[in-house]
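In: No sequence on hand, only this structure:
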């Protein structure tokens, strides 16, 4: 049986009390369940009409399970037990949390950092099956990763096609190409489900099932929960949560997310992408800020912050939906939610589209994700851009872009540049750390987030590039322009060739970083680019400098 708990306090509860009656008048929940594409206004109707398959996917998804199980058994008999998933954004974040929560191994390859990719292809390639997840196959990161892993297999004397599984939309270029190549299997997903809503489609299920996760329980819990979320009822947790995050007045648009003992490992990262990419547009939106448990105390009383705790329902005896907080410990403007993973997937998807309606935006498009992609493609096709007025300090080179609040300040040393960046954060703004580095090998950089948050007095996000471009990257450009940005890049000691492409991974990640920084700067926001000329020494210098501020 699915478990679901939702408790609201302060502004979150007030927003639900104010907004839910109007949603009930419009029969929002039942119309959503009926795939009514008019719920988000005239401008969103065309997109919405093609993106509501996620509210009725269970029959098709269950049909996949025997195929996934059979393929897993076949691979196991051949000694193939390591699953590597090449995919970005919605194609990788759901499988990552499904497998982490289930305690089964899945290697997610969503980076273009040469050091990170080299470590993946240098490990147990003889035991590896590659799952390539992409709706079209045209995503440059996923295409590059596919080519590199398949080449590594070929170099090891392995028939790469027999070790490749494809998840894509029917009739896509990737589907056609894969059929011609004779890959091991092609799974076709529902084309009416957008990437970030695809957790319970083939995109979420195939890699997770091959890795050994229990998919039947996941789908059972989700379907049971969706029945609750489809009711036009004042206690509907989807309506209440969507109202809490999207209906506060004034809008509390920094959604600080903390894991408060939840068994759902990494759920915050999935929520981050779902909400940031769905709502960050037209100068509005919600910015998820993932923090450690207890850390929201820094910003709990800020008038633009709403704290969300992901709790362990069983530990708190919260096996049912409870809309009034009885726990006296919770006294702030807060959302607390917990339950099974399938229940949480459905709850947050419904809440996100409810919030989109209240914000007056289309929750199914991502117009500003493409801007950084376009800039990166332009840099790949052109000569290397000028580095600008960079200053070298020890192992790092520093360059200030965008707002005159930063470009006009003293950025002659790393210390002075960081101080200037902190001072450039607007009173109602945030700071984003964007690390185009190895997210598995340089995790010490994540400590910068909490330190910078304390120094700035504002929420700070941390994203690994290019992974975050498919998540908070949309909010950075499409949401309110109140961000300040610390971009980290490096030179790689070794590079990785991309077979049959005119660029290497080092060139690709450099173009992605430069393109993203330029788009942000063109929007007039402060961007401090810190390039680690010596990778290890630069990381140490950066961490030490922040600690000394």
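Out: Nice, thanks for sending it over. Source: prediction; values computed, not measured. Numbering: from 1, shown residues only.
In: Every contact and neighbour count from this point should use C-alpha atoms.
Out: Fine.
In: can you pull the contacts of residue 124?
Out: Residues near residue 124 by Cα atoms under 8 Å, 6 or more residues apart in numbering: residue 82.
In: Would you mind measuring from residue 258 to residue 267?
Out: From residue 258 over to residue 267 the distance is 10 Å, taken as Cα to Cα, to the nearest Å.
In: just residue 223 next, same as before
Out: For residue 223, the distance to residue 267 equals 19 Å [Cα to Cα].
In: Which residue of these two possesses the greater neighbour count?
Out: residue 267 (24 against 20; other Cα atoms under 10 Å).
In: State the helix or strand in which residue 130 lies.
Out: Residue 130 belongs to strand 128-133 when assigned by DSSP states H and E.
In: Might you quantify the distance of that strand from its chain's geometric centre?
Out: Its chain's average C-alpha position is 20 Å from that of strand 128-133, according to Cα atoms, centre = their mean, to the nearest Å.
In: what's around the closest residue to residue 286 other than its chain neighbours, how many residues?
Out: Spatial nearest neighbour of residue 286, chain neighbours left out: residue 253 (4.6 Å); criterion: Cα to Cα, 6 or more residues apart in numbering. Counted with other Cα under 10 Å, residues neighbouring residue 253 total 24.
In: Take this one as well and set it beside the first:
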């Protein structure tokens, strides 16, 4: 295709959302002219399913739940007045609490004001807030400096506490867990609470929670008298929770424009309800994914934002896309092994990383470019008439062209700037695209059986660890012998691995043999 033909195709295929200054270019995805017409019956079903979801239908049949993240930014669309009232009341309550924190009316035990906020969560309770904090935050403008603990890695927790340092006594902690029993979040909370105790501080006087009503965490909040508690509803999944209290609490405490984010999401929701694929950017994205991957995840999605503020967007999208679409079974119980793998970093860093393979290596991907028109910074020229932003934009267009010249497909999303409204719009755009694509491939986008299976497997490992550690004596034993002693003969490998870990942390003794089968373990 020559340049004039490409220009015509670009103009014909560009989908714009004027209210948001957002556009989607699919001209380089290799659509044939009748692709949209051919897929129209499938999209009619997807649009209908989405309409029913927004009206309150049970869209997550495995858990018999409604799926209501779209109501969070448009409460008037909620299926009941009670839900609409809860959403509005929660937003007001979070905003009022943040205002009291900023004014010093709600203050820490010893200091006149909170200056930092530490969010403890995992998965959707961390990736969304972290992305938004980084995208919209400013060291000079933030009301509270943001910190995050998003794992059960003790070294990672210790490092974040070191970053906080002596400011622990002016740090407000937000613990986020729907059930209150999520191990990673619980462990982070316990370690942080102990740090407060060691500093002579009452953790409850520095803590808030976002959790389900009646959860273990909710009970702890009530018993210990924490500063506040905000709801996490069962009709909002973790990976679609950024416009709920999960995102609102840390965002408003940081001082971010979360109302603008909600407004941007609501505006994109309106634009993506249109039952016309060519005029609906989420539908065009879903169509792009379907055609690029043959509707079965045959290619990976590479996310390349050419803006440092959007660095964490690819991590956010990894969970949103992969946890939603990565399913072994379809809605009828047939094995389909669906999913789309997502990875990415940022431009132009990737000019010096994996773009070489993207252009010249295995053709197992399609790219999603994120193009931001406004440079930011001070506009300084590094050459006559050329700014660093010009270079960045040039690298984006050059990479897009180089990939296309080698028959590599790409989508380009263009926004004017990275602000709260834009970030909300991007979140809503991909949420809707995931939902539509899931209907096209007939999977449940709103459950996560693989994640639950991993949690159960981890629990069984810890049970074996407890038994193996209790079985250690002064007499050296191999992993096979310990496994036999605890009735886990079929799990000798797991026994070896957990004992090796215990030994590395001073909780067992190990004498390495010529191979793992000859290595012995003893009690400390």
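Out: That came through fine. The structure displayed is predicted, hence computed values, not measured ones.
In: what's the TM-score here?
Out: The TM-score (TM-score structural alignment, normalised by the length of the second structure) is 0.66; 387 aligned residues with a Cα RMSD of 3.4 Å.
In: ok so, going back, in terms of secondary structure, what does whichever helix or strand comes after the strand holding residue 130 of the first structure contact?
Out: Remark: after strand 128-133 of the first structure, the chain's next helix or strand is helix 140-155, criterion DSSP H and E. If contacts are counted by 3 or more Cα pairs under 8 Å, 6 or more residues apart in numbering; DSSP states H and E, helix 140-155 of the first structure sits against strand 82-86, helix 114-121, strand 128-133.
In: how close does the last one sit to the second structure?
Out: Think strand 128-133 of the first structure. Here the mean offset of strand 128-133 of the first structure against the second structure after fitting is 0.8 Å, by mean Cα distance after the TM-score superposition for the first structure.
In: go on, the longest one?
Out: Mean deviation of helix 114-121 of the first structure from its aligned counterpart in the second structure after superposition (mean Cα distance after the TM-score superposition for the first structure): 1.8 Å.
In: do the shortest one as well
Out: Here strand 82-86 of the first structure, set against the second structure after superposition, deviates by a mean of 1.0 Å using mean Cα distance after the TM-score superposition for the first structure.
In: equivalent range in the second structure for that strand?
Out: On the second structure, the counterpart of strand 82-86 of the first structure by TM-score structural alignment is residues 116-120.
In: For that stretch, which outside residues touch it?
Out: 126, 144-150, 167, 170-176, 185, 188-189, 250, 253-254.
In: Selecting buried members of those in ChimeraX, what would you type?
Out: Buried subset of those, written as a ChimeraX selection, criterion 16 or more other Cα atoms under 10 Å:
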select :126,144,145,146,147,148,149,150,170,171,172,173,174,175,176,185,188,189,250,253,254
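In: Check which helix or strand the counterpart of residue 378 of the first structure in the second structure maps to.
Out: Aligned against the second structure by TM-score structural alignment, residue 378 of the first structure finds its counterpart in residue 460. Using DSSP H and E, the element containing residue 460 of the second structure is helix 449-471.
In: which strands and helices sit next to the helix or strand just after that helix?
Out: For helix 449-471 of the second structure, the succeeding helix or strand toward the C-terminus, using DSSP H and E, is strand 477-478. Under the contact criterion of 3+ Cα pairs under 8 Å, 6+ apart, strand 477-478 of the second structure touches strand 520-522.
In: tell me, the strand it packs on lands on which residues of the first structure?
Out: Using TM-score structural alignment, there is no partner range for strand 520-522 of the second structure in the first structure.
In: what about that strand, distance to the chain center?
Out: 41 Å.
In: Stretch 339-356 of the first structure too?
Out: Distance, centroid of stretch 339-356 of the first structure to centroid of chain: 15 Å (Cα atoms, centre = their mean).
In: same check, this time on stretch 240-257 of the second structure
Out: With Cα atoms, centre = their mean, you get 13 Å for stretch 240-257 of the second structure.
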